[in-house]
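Chemist: Here is a sequence with its predicted model. Questions after.
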Amino acid sequence: MKNTDAIQVLLALGQETRLNIFRLIVQRGDIGLTPSQLIEKLGIPNATLSFHLKELFNAKLLLVERQSRNLIYRPNPNLIEDLSGFLLDNCCQGQSCGTPKSKKKVQCS
């Protein structure tokens, strides 16, 4: 991952509503969420949600699939993994630093 890619992702997540949307979508994993489900959970207007989903999609944080008349938004696990690797690359000057493992092991694919 390049610096510019990481900056784009971090800027997209650097807004509270977008971060809340992204966290909800990540919680659902492969199941994903529709815009109407997100509106119901967050209580934000459709136009506001649409704007923020576009920003998250443009940052490649989300995958979108059309099912019949619905759009399903899911997290992009490859980008999340790449960003984690990018942020932790060279951690502790390349030495094992004993970073704690995640308590939950979740597979999104």
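Modeler: It's in. Numbers count the residues shown, from 1 in each chain.
Chemist: alpha carbons only for contacts and neighbour counts from here, please
Modeler: Fine.
Chemist: Can you tell me how far the residue lying farthest from the centre of the chain is from residue 88?
Modeler: Of all residues in the chain, residue 95 has its C-alpha farthest from the mean position, at 28.5 Å, by Cα atoms, centre = their mean. Distance of residue 95 to residue 88, given as Cα to Cα, to the nearest Å: 11 Å.
Chemist: Residue 2 now?
Modeler: Residue 2 is 14 Å from residue 88, by Cα to Cα.
Chemist: Between those two, which is the more surrounded one?
Modeler: Set residue 2 next to residue 88 and count neighbours by other Cα atoms under 10 Å: residue 88 wins out with 12 against 8.
Chemist: ok, structure two:
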Amino acid sequence: METKNIILALSALAQESRLAVFRLLVQAGPQGLAATKIAEALALAPSSLSFHLKELTYANLITQTREGRSLIYSANFETMNGVLGFLTENCCGGNPCTPVCIPACSNEVLPS
């Protein structure tokens, strides 16, 4: 990831409500949550939630899909892993130790 994208992602997460939304979506996994469920779970007003979802989407930390009349939001695990990889790139005395998150319901296999 480019440094400007890392800064954009970290900036988006540097706010209490957005961090809570992102963590909730990480817990929800790839199937994500409807905006109404996010608002209920975090006790956020719809207008406030809309603003925070827009910021997280702009930072490419979440994705949005439409299912019928609902908007479903999911964590973008590729971006999350890119940020984590960037932050830990030089840890462990220069030995690679890249943390990777693969949601439990994913069919991907971690490299050995």
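Modeler: Perfect, thanks for sending it. Fair warning: this is a prediction, and the values are worked out from it, not measured in the lab.
Chemist: so what number do they get for TM-score?
Modeler: For this chain pair, the superposition-based TM-score is 0.86 by TM-score structural alignment, normalised by the length of structure 1; 105 aligned residues with a Cα RMSD of 2.1 Å.
Chemist: from what I can see residue 75 of structure 2 touches residue 29, true?
Modeler: Yes - Residue 75 of structure 2 is within contact range of residue 29, at 7.1 Å (criterion: Cα atoms under 8 Å).
Chemist: pretty sure residue 97 of structure 2 is in a helix, no?
Modeler: No - under the criterion used here (DSSP: H, G, I helix; E, B strand; the rest coil), residue 97 of structure 2 is coil, not part of a helix.
Chemist: hang on, the earlier thing: between residue 75 and residue 29 of structure 2, tell me which one has more neighbours.
Modeler: Neighbour totals were compared for residue 75 of structure 2 and residue 29, and residue 75 leads with 27 against 18 (other Cα under 10 Å).
Chemist: ok, the nearest residue to the more buried one once chain neighbours are set aside - contacts?
Modeler: Setting aside the residues directly before and after it, residue 75 of structure 2 is nearest to residue 62 in space (Cα to Cα, 6 or more residues apart in numbering), at 4.4 Å. Residue 62 of structure 2 makes contact with 22, 53, 56, 73-76, according to Cα atoms under 8 Å, 6 or more residues apart in numbering.
Chemist: Which of the residues you listed fall within helices?
Modeler: 22, 53, 56 (DSSP state H).
Chemist: Now do the same for the first one: its match in structure 1.
Modeler: For residue 22 of structure 2, the aligned position in structure 1 is residue 22, judged by TM-score structural alignment.
Chemist: quick one: that match from residue 79 of structure 1, how far?
Modeler: Taking Cα to Cα, one finds residue 22 of structure 1 at 13 Å from residue 79 of structure 1.
Chemist: Between those two, tell me which one has more neighbours.
Modeler: residue 22 (21 against 18).
Chemist: mind checking how far that one is from residue 92 of structure 1?
Modeler: Residue 22 of structure 1 is 29 Å from residue 92 of structure 1, by Cα to Cα.
Chemist: cool, and residue 108 of structure 1?
Modeler: Counting by Cα to Cα - residue 108 of structure 1 and residue 92 of structure 1 are separated by 28 Å.
Chemist: which of the two has more neighbours?
Modeler: residue 108 (15 against 11).
Chemist: At which residues are the strands of structure 1 located?
Modeler: Using DSSP state E, the strands of structure 1 run over 62-67, 70-75.
Chemist: for those strands, which one sits closest to residue 41 of structure 1?
Modeler: strand 70-75 (14.3 Å; Cα to Cα).
Chemist: what's the angle from the closest one to strand 62-67?
Modeler: Strand 70-75 of structure 1 runs at 150 degrees relative to strand 62-67, counting by axes from the mean of the first three to the mean of the last three Cα atoms, to 10 degrees.
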